[in-house]
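A.B. asks: Prediction below, plus the sequence it came from.
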Amino acid sequence: MADYDVVIIGAGAAGVGVARRLAGSGLSIAVVEASARVGGRAWTLGLADMPLDLGCGWLHSAERNPWVGIAESAGFSIDRSPTSWGEQYRNLGFPEADQKAAGEAYDAFERALRESPPPSDRAADALPADGEWNGFIEALSGYINGAGLGMLSVEDYLAYDDAASEVNWRVPAGYGTLVSASLPPVPLHLSTPVERIDDGGATLKLVTPRGDIRARSVIVTVATNVLATGGLRLPAALDDHAHAATRLPLGLADKLFLAFDDEVVPPDSHLLGNPKSACTGSYYLRPFGRPIIEVFLGGAGALALEDVGLDGAAAFAIDELAGLLGNDVRRKLRLIAGSAWARADGFGGSYSHARPGHHAARTTLAAPWQDRLFFAGEACSPTDFSTAHGALATGIAAADAVLAQRNSISSSIGP
């Protein structure tokens, strides 16, 4: 006897999407989550009366992002002001001529990816030898992909780039707040990691430290690193899924939030730390007019700074900011929060990228098994990976596949 018709493993954006689609379907469903909270890599920390997104924070491709409609239906406000990413406050440390040259170098790199992609499918092989702005391009890869270009598939990069728009909005209450608030009232088992899934014949058995759970169908939405390292062991017949997960590792992007009480700086200003270094911070000054600086670190820079801890990372960021804003700014800056996704249990990173030659691993990972075991999550999206809306869409698709399979069974049985 199954405990549930459907069990959803993971309460991140994909798991929430599954639960929203299946709620009210007549099927008994439950969500099993390893951590003590809902949201996954969408995580808003409420601190000093300010919602701080330690995970995803932008509604990317916002004009088609389904979280926008979900947010508005639930009464969340949406900030539609343009981003400041491409701007350098007062051109500090990055003169206009250099900004123009760096932008042209990045455009040339993207043209090379499209017009003469390297046979290796390795994005770094499209960089010019000893290019003056290679560090700038690598830094952008760290922010966008969470990984350096040497670890990145050209085909994967272009699949995302072709689908994405330049429209990016924000949820002032926090993207993580939105995702966690969107889970419908279904049975939820927090702090319950699933260690393995066994094929029990008519049912699938989920083995957890809190006891076994049986389900007719299971939808797995965990991060690729969990599958790749055996944190969740699948039936032996799904070794190809576990292997695909190793081809889709999580890159790394971390955030720091520094207290910054200086109203002279205009709200939503931006600074890039060192435009010629791959290991540098991207600084959003006074987002929403709040007395903070949001520090974004990606790729190799984020990995290196996790090794020195939050205090060491904050010291690095403060040094970069002091080099741009003047040494007096040090007394105005104080660490108030930060993330360390590489060290976070159940994640081990931020969002997926395909290794060179392995963009097709996304399709392998997303393939269902025996119409009983389904997969969802940002890494399963062929074009919107690394985003909360990509995760949501794959969750909805997996739920629809479950419903279609159940309807097929009902039709074959007949009245």
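C.D. replies: Looks like it arrived, so ask away.

A.B. asks: Please make it C-alpha for all contacts and neighbour counts, starting now.
C.D. replies: Will do.

A.B. asks: And the helices in this protein, which stretches?
C.D. replies: Counting by DSSP state H, one finds helices in the chain at the ranges 13-22, 66-73, 96-115, 134-145, 154-163, 175-181, 224-228, 239-246, 299-307, 309-325, 361-366, 388-413.

A.B. asks: which residues in the stretch 151-300 of the chain form strands?
C.D. replies: 169-170, 188-189, 196-199, 204-207, 213-220, 253-260, 269-272, 282-285, 292-298 (DSSP state E, counting those that start in this stretch).

A.B. asks: Structure two is appended below for comparative analysis:
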Amino acid sequence: MRRLFESICPMNSEPDIAIIGAGAAGVGAARRLAKSGLSVSVFEALPRIGGRAWTLNTPVAAIDLGCGWLHSADRNPWTRIAEEAGIPVDSRPSAWHRQDRDFGFPRAERDAARAAFGRWAERVAEAPPPSDCAIDAVEPGEPWLAYMQALSGYISGDELERISAEDYAAYDEASTENNWRLETGYGALVAATMPASVELHPATPIQSISLEGSRLTVRTERGTIRPRALVITVSTNVLASDAIAMPSSLDPWREAALQLPLGNNEKLYFEITDGHSFDDESHVIGNPRDPKTASYYIRPFGKPVIEVFLGGRGARAVAENPEAAFPRAMEELSALFGSGIHRELRPLAASDWTNTPSIRGGYSHALPGHAAARQALARPFDNRIFFAGEATNRTDFSTAHGAYESGLRAAEEALQALGR
């Protein structure tokens, strides 16, 4: 297991394979390539390993500011990796489908709202709209549309108007609905799993990639390298931008990335400082009639925190006005638990994925009509550049295990191209 943070080390100017990105996909590629006998260098713009997997150690608890649940845990490779490392995996059902004490969302309304979402999901899978636009599978006059938009924000990071029905159905069909957890943190597991044998360069953004002779030329803020092969795992929002200068021959990959934008997802955490208003392992949705509403997971593992999860419109509001995020969440909680909770809570930590230059959002979704862009993005270029990341996974996109598996796939392609 590798340390979470690494000091700057000397740079091999001609590694066999370079990996751009030390998130779950980069870790997956590095773990496969570490067994090959080839020289491997990993470059990460952030000063830490993990990318969108980030466990922050606070004075009161270790909290996941990025991915926090082992989705499809019964087939998720991170489950096996955790168990092999002796890290306990908690397989208790989540509290997502409960509303603590029926506050603001009685059982009859919950049943009606979930039934509406279930009917929509069934139509998406069995009778998808010709437009491939997810909103077109919603029944006219649907009274629970705001609730469905909130769920779309949590699941896909965007509203139904911008979601491919085919893409959503592919994920939903593959999901096993087993969502498990790691008390020590998902991000901590990802970060600790980078193999020690690879050359790691954190806080080293890539400036440009060019094709020169038999080797590639990759320029960084710390120098230039010339690898034989390159695995790119950056997010689609970064790939589609001008953050990394690339030759025009890679424009088709940029165009595919444009059709797979990252949605918006953010987390806030409150510390529970006093009082007895909140029960362990409980959950509420703030306002099911507001598409910007948050999902509140209360005292996970009995820790004195509330995890506030926002998606779509709610997450965009946080990114646009961070100072208003905690007051708005406090307002929603006060409407459910009473104004006295102001004395029991204080802001602890918040993510800012949308405004992080090397990430720029939550996780990918295909725009209507563009589910096939995932396959296009996953294609190698010239048997020298290989693409990985959750967005390249046809069914497990938006997850850390989908990213990990894509890293393994890209590493295998690179090894075959190099005759290994």
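C.D. replies: Received, thanks. Because the structure is a prediction, the values reported are computed rather than measured.

A.B. asks: TM-score of the superposition?
C.D. replies: The pair, once superposed, lands on a TM-score of 0.96 when counted by TM-score structural alignment, normalised by the length of structure 1; 407 aligned residues with a CA RMSD of 1.3 Å.

A.B. asks: how close does the spatially most central residue of structure 2 get to Glu413 of structure 2?
C.D. replies: The C-alpha lying nearest the average C-alpha coordinate of structure 2 belongs to Tyr363 (CA atoms, centre = their mean; 4.7 Å). Distance check for Tyr363 of structure 2 against Glu413 of structure 2: by CA to CA, to the nearest Å, it reads 24 Å.

A.B. asks: Next: Gly338 of structure 2.
C.D. replies: From Gly338 of structure 2 over to Glu413 of structure 2 the distance is 56 Å, taken as CA to CA.

A.B. asks: what's the answer for Ala127 of structure 2, then?
C.D. replies: Using CA to CA, we find Ala127 of structure 2 at a distance of 36 Å from Glu413 of structure 2.

A.B. asks: next one: Tyr296 of structure 2
C.D. replies: Note on Tyr296 of structure 2: its distance to Glu413 of structure 2, by CA to CA, is 41 Å.

A.B. asks: Give me the more crowded residue out of the two.
C.D. replies: Tyr296 (25 against 21; other CA atoms under 10 Å).

A.B. asks: got the contact list for the residue lying closest to Gln99 of structure 2 once chain neighbours are set aside?
C.D. replies: When the adjacent residues along the chain are set aside, Gln99 of structure 2 lies closest to Val284, with 4.6 Å between them (CA to CA, 6 or more residues apart in numbering). Val284 of structure 2 makes contacts with Trp96, Arg98, Gln99, Asp100, Phe103, Ser295, Tyr296, Tyr297, as judged by CA atoms under 8 Å, 6 or more residues apart in numbering.

A.B. asks: so the second one touches Ser282, yeah?
C.D. replies: Yes - counting by CA atoms under 8 Å, Arg98 of structure 2 sits close enough to Ser282 to count as a contact (7.4 Å).

A.B. asks: In terms of neighbours, single out the busier of these two.
C.D. replies: Relative neighbour count places Ser282 above the other of Arg98 of structure 2 and Ser282, with 21 against 15, counting by other CA under 10 Å.

A.B. asks: aligned partner of the more buried one in structure 1?
C.D. replies: Matched by TM-score structural alignment, Ser282 of structure 2 corresponds to Ser269 in structure 1.

A.B. asks: picking up where we left off before, show me which of the contacts of Val284 of structure 2 are buried.
C.D. replies: Gln99, Asp100, Phe103, Ser295, Tyr296, Tyr297 (16 or more other CA atoms under 10 Å).

A.B. asks: show me the contacts for the last one.
C.D. replies: Right, Tyr297 of structure 2. Counted by CA under 8 Å, 6+ apart, Tyr297 of structure 2 has contacts Ala95, Trp96, Glu281, Ser282, His283, Val284, Ile306, Glu307, Val308.

A.B. asks: now, which of the residues you listed sits nearest His370 of structure 2?
C.D. replies: Trp96 (30.2 Å; CA to CA).

A.B. asks: Tell me the spacing between that closest one and Leu151 of structure 2.
C.D. replies: The gap separating Trp96 of structure 2 from Leu151 of structure 2 is 11 Å, by CA to CA.

A.B. asks: Please give the number of neighbouring residues around Glu320 of structure 2.
C.D. replies: Under the neighbour criterion other CA under 10 Å, Glu320 of structure 2 is assigned a count of 12.

A.B. asks: Now do it against Trp353 of structure 2, distance only.
C.D. replies: Following CA to CA, the distance that separates Glu320 of structure 2 from Trp353 of structure 2 is 12 Å.

A.B. asks: Same question for Ile163 of structure 2.
C.D. replies: When CA to CA is the yardstick, Ile163 of structure 2 and Trp353 of structure 2 sit 20 Å from each other.

A.B. asks: So these two - more neighbours on which side?
C.D. replies: Shown here are Ile163 of structure 2 and Trp353; by other CA under 10 Å, Ile163 has more neighbours (26 against 23).

A.B. asks: Having no further points to raise, I will conclude here.
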